[in-house]
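**Q** Below is the structure, and that's it, no one-letter string:
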């Protein structure tokens, strides 16, 4: 199938509405547009540079955890949650009651990402894995009663208050199993020659068009991208997430997806997607470089602490995973006494590593601000 002659699907009349029935995607793909080749080369190079950091940076998993938090917060923000990245790091008791539902959705996403990536060690990328991940995402939050972990058995829609005024109506639920089976085969089809980044672009479009779950499709569809890249060896660690790019270009993101359905313009979507990969991978590479520079700077500062330096280094490793902590959390993680941890906290504040942000006498929160700011930019 050539991009230039692609027909995305057809509108099928239903009772009082029409659903969009997309064509299958598990086949060869070709294109004439030279711009795609240039963008594909650029995105592949940037992705390789990002992945190199996963292979050479010591203790890389310390820093990957914050990438996951950033993705969870940003992907959830696209869906309307109002949890900031600093709030996502706080314990639930520190979150205002009216914001806890949003907070739980973000924390569920973090659990879903971590579980799905771990499952790839024993389970291939599959609809089964996506269903398991969806069940975690919906656990105890809005949407928990909307068939968590199962493909939908009723019609859904995007935008509007009902099927009558919807922005887009995905395929009828009876089409979902066959379309998702075709998509799963596309992920693993070794008999077609299609670059993985092109497959990832088409897969995200197709998943969002099928909209196989009653809720949570945007988040699972965006998570599908790094899962695909990890499962096919393009990434060693979950270090590339496109939600930040999609959120900053939200209108263009939705427009690019809709242009495929309304105008068969797959080329526009693929170009947008590849640009996103290139920009996001380059930004991720730069963030890793900034993390390493900060790490060297802080390590030098810790040498001033003399015999307390070993404990300080252990505390710093905790802060790379969770840059907003309480004294009690550090005591638990480091298995150190209350006075020892308080002495460390005073040292870190004096060195400018930590800042206390509550101003309270009890349940104080300390933030590793120079590090956290790298993920807010």
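**A** Ah, there it is. Nothing here was measured: the structure is a model prediction, and the numbers come from that model.

**Q** rest of the way, CA atoms for contacts and neighbours
**A** OK.

**Q** hang on, residue 184 in a strand?
**A** No - using DSSP: H, G, I helix; E, B strand; the rest coil, the assignment for residue 184 is helix, not a strand.

**Q** Distance of it relative to residue 332?
**A** For residue 184, the distance to residue 332 (Cα to Cα, to the nearest Å) stands at 43 Å.

**Q** Can you name the residues in contact with stretch 62-76?
**A** Applying Cα atoms under 8 Å, 6 or more residues apart in numbering, the external contacts of stretch 62-76 come out as 83-85, 88-89, 105-107, 109-110, 113-114, 218-219, 222, 237-239, 241, 243-244, 247, 317-318, 320-322, 375.

**Q** Okay, buried residues for it please.
**A** 63-76 (16 or more other Cα atoms under 10 Å).

**Q** where do the helices sit along the stretch 51-200 of the chain?
**A** Assigned by DSSP state H, counting those that start in this stretch, the stretch 51-200 of the chain shows helices spanning 60-78, 85-88, 100-119, 127-137, 176-188, 196-210.

**Q** Minimum distance to residue 366: which of these has it?
**A** helix 85-88 (11.1 Å; Cα to Cα).

**Q** So which elements touch that closest one?
**A** Packing partners of helix 85-88 (3 or more Cα pairs under 8 Å, 6 or more residues apart in numbering; DSSP states H and E): helix 60-78, helix 100-119.

**Q** With distance to residue 341 as added columns, please give those in a markdown table.
**A** Listed next are these as a markdown table, based on distance: least, Cα to Cα, whole Å:
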| stretch | distance to residue 341 |
| --- | --- |
| helix 60-78 | 20 |
| helix 100-119 | 27 |
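
**Q** show me where the stretch 201-350 of the chain has strands.
**A** Counting by DSSP state E, counting those that start in this stretch, the stretch 201-350 of the chain has strands at residues 324-325.

**Q** so which strand or helix has the spatially closest residue to residue 271 that is not a sequence neighbour?
**A** Excluding the flanking residues, the one nearest residue 271 by Cα to Cα, 6 or more residues apart in numbering is residue 36, at 6.1 Å. Element membership for residue 36, per DSSP states H and E: helix 34-56.

**Q** any idea of the angle that helix forms with helix 196-210?
**A** 100 degrees (axes from the mean of the first three to the mean of the last three Cα atoms, to 10 degrees).

**Q** name the helices or strands packed onto helix 34-56?
**A** Counting by 3+ Cα pairs under 8 Å, 6+ apart, helix 34-56 packs on helix 266-302.

**Q** List the buried residues of the helix it packs on.
**A** Buried residues in helix 266-302 (16+ other Cα under 10 Å): 266-282, 284-285, 287-288, 291, 298, 302.

**Q** tell me how far that helix is from the chain's mean position?
**A** 14 Å (Cα atoms, centre = their mean, to the nearest Å).

**Q** Included below, for side-by-side comparison, is a second structure:
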């Protein structure tokens, strides 16, 4: 079922912006399947898409090179008459041998290429509006074309949105430095690295959760009584708790557990808890009872100690 995002009238444009970005990503994927490379025409099409159905100034023509001077803060963008040439030269450079690495360096070069493409598009500022969103889509195109998975290809854009103030500071610093792109590259790649670590941690947590639930079901594979089903549900639902729960709160850990123990005595709950402790599925701690999800860690291969940064 397709959901509908409902926003108050003052923020309805945000839903349209999201729809436009999704359309842009879909166009990029279809172009890649057709074997098309990044061109100035493609960049113009992406700008047209990100501005579709949005309220714009009269002088802004979606997908067309701006015809007026632009300044962003203290930065004065190139003259309008130079933008067509500069956009074309940028696309030529991005498709040149300068970004044609050895196979083992494809992803590294793609990340550098994507960040530089974003920065240079921000400098050229070829369109009357939507330059930042267009630059983010160009980044996505470059990363996805190099084989970066889609969830990771969105991380740079997420980083800019989550650190908006620093993003604009870095752009301003890059423009005032006379063209030193290295600080912006470092800022962007650090955000990408942090995003990848966060994604990997989420994946690891999900894998551990699946492994733990399979482990619990295996522990009850030869136990078929109603009390065994109740105990299995208790330990699985307690696994979702962020920390240990006092015994007095166990029967309310989830709706199905509340229903299961609604007509049971405290002795029944106590007996079930003791059985789960004997099975090694629950453990009593000072703060209460918790599921022994860490038992799964014993099945993981050993690894070397890492430093605080995870290197």
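**A** That came through, no problem. What you see is a predicted model, and the numbers here were worked out from it, not measured in a lab.

**Q** hang on, the earlier thing: selecting buried members of the contacts of stretch 62-76 of structure 1 in ChimeraX, what would you type?
**A** Selecting the buried subset of the contacts of stretch 62-76 of structure 1 in ChimeraX, with 16+ other Cα under 10 Å as the burial test, is done by:
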select :83,84,85,88,89,105,106,107,109,110,113,218,219,222,237,238,239,241,243,244,247,318,320,321,322
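
**Q** that older thread, out of the helices and strands packed on helix 85-88 of structure 1, flag the one nearest residue 131 of structure 1.
**A** helix 100-119 (10.2 Å).

**Q** Now do residue 142 of structure 2: how many residues are near it, please.
**A** Neighbourhood size, residue 142 of structure 2 [other Cα atoms under 10 Å]: 26.

**Q** Which position in structure 1 pairs with it?
**A** Aligned by TM-score structural alignment, residue 142 of structure 2 pairs with residue 228 of structure 1.

**Q** which residues does that match contact?
**A** 125, 187, 200.

**Q** What's the last one aligned with over in structure 2?
**A** Residue correspondence, TM-score structural alignment: residue 200 of structure 1 in this structure matches residue 114 in structure 2.

**Q** The first one too?
**A** Under the alignment (TM-score structural alignment), residue 125 of structure 1 pairs with residue 38 of structure 2.

**Q** Report how many residues lie close to the residue nearest to residue 271 of structure 1.
**A** 19.

**Q** from what I can see it touches residue 272, true?
**A** No - in this structure residue 36 of structure 1 lies outside contact range of residue 272 using Cα atoms under 8 Å: 9.8 Å.

**Q** just to revisit the earlier point, what's the closest of the contacts of residue 228 of structure 1 to residue 258 of structure 1?
**A** Looking across these and measuring by Cα to Cα, the closest to residue 258 of structure 1 is residue 200, at 17.3 Å.

**Q** Skipping adjacent residues, who's closest to that closest one in space?
**A** Nearest one to residue 200 of structure 1, counting by Cα to Cα, 6+ apart, is residue 225 at 6.0 Å.

**Q** Next: residue 220 of structure 1.
**A** Residue 220 of structure 1 sits nearest to residue 134 (Cα to Cα, 6+ apart), 6.8 Å away.

**Q** ok so, going back, any idea how far the residue nearest to residue 271 of structure 1 is from residue 269 of structure 1?
**A** From residue 36 of structure 1 to residue 269 of structure 1 the distance is 11 Å (Cα to Cα).

**Q** ok, back up a step: for residue 339 of structure 1, which of the helices and strands packed on helix 85-88 of structure 1 is the nearest?
**A** Judging those by Cα to Cα, what sits closest to residue 339 of structure 1 is helix 60-78, at 25.8 Å.

**Q** What residue, apart from its backbone neighbours, is nearest residue 100 of structure 1 spatially?
**A** Residue 100 of structure 1's closest residue in space is residue 92 (Cα to Cα, 6+ apart), at 7.1 Å.

**Q** sorry, that was for residue 180 of structure 2
**A** The nearest residue in space to residue 180 of structure 2 (Cα to Cα, 6+ apart) is residue 174, at 5.8 Å.

**Q** give me every residue that touches the one you found.
**A** By Cα under 8 Å, 6+ apart, the neighbours of residue 174 of structure 2 are 180, 181, 183, 184.

**Q** and it, what pairs with it in structure 1?
**A** That one, residue 174 of structure 2, aligns with residue 260 by TM-score structural alignment.

**Q** cool, residue 28 of structure 2 as well?
**A** Aligned partner of residue 28 of structure 2 by TM-score structural alignment: residue 116.

**Q** Run a quick neighbour tally on that match.
**A** There are 22 residues near residue 116 of structure 1, going by other Cα under 10 Å.

**Q** Hmm, residue 133 and it touching each other?
**A** Yes - counting by Cα under 8 Å, residue 133 is a contact partner of residue 116 of structure 1 at 6.1 Å.

**Q** Counterpart of the residue nearest to residue 220 of structure 1 over in structure 2?
**A** By TM-score structural alignment, residue 134 of structure 1 lines up with residue 47.

**Q** quick one: its match and residue 26 of structure 2, what's the gap?
**A** Distance from residue 47 of structure 2 to residue 26 of structure 2, by Cα to Cα: 14 Å.

**Q** Same check on residue 174 of structure 2?
**A** From residue 174 of structure 2 to residue 26 of structure 2 the distance is 31 Å (Cα to Cα).

**Q** repeat for residue 119 of structure 2
**A** 23 Å.

**Q** cool, residue 215 of structure 2 as well?
**A** Taken as Cα to Cα, the span from residue 215 of structure 2 to residue 26 of structure 2 is 40 Å.

**Q** ok, now residue 210 of structure 2?
**A** 31 Å.

**Q** Next: residue 9 of structure 2.
**A** 27 Å.

**Q** contacting residues for residue 23 of structure 2?
**A** residue 49.

**Q** likewise residue 20 of structure 2?
**A** Counting by Cα under 8 Å, 6+ apart, residue 20 of structure 2 has contacts 49, 50, 51, 52.

**Q** State whether the third one and residue 128 are indeed in contact, as I suppose.
**A** Pointing back at residue 51 of structure 2 there. No - contact criterion Cα under 8 Å: residue 51 of structure 2 and residue 128 do not qualify, at 10.2 Å.

**Q** list the residues that contact both of the two?
**A** Contacts common to residue 51 of structure 2 and residue 128, judged by Cα under 8 Å, 6+ apart, are residue 62.

**Q** ok, and the closest non-adjacent residue to the equivalent of residue 61 of structure 2 over in structure 1?
**A** Under the alignment (TM-score structural alignment), residue 61 of structure 2 pairs with residue 147 of structure 1. Excluding the flanking residues, the one nearest residue 147 of structure 1 by Cα to Cα, 6+ apart is residue 214, at 7.0 Å.
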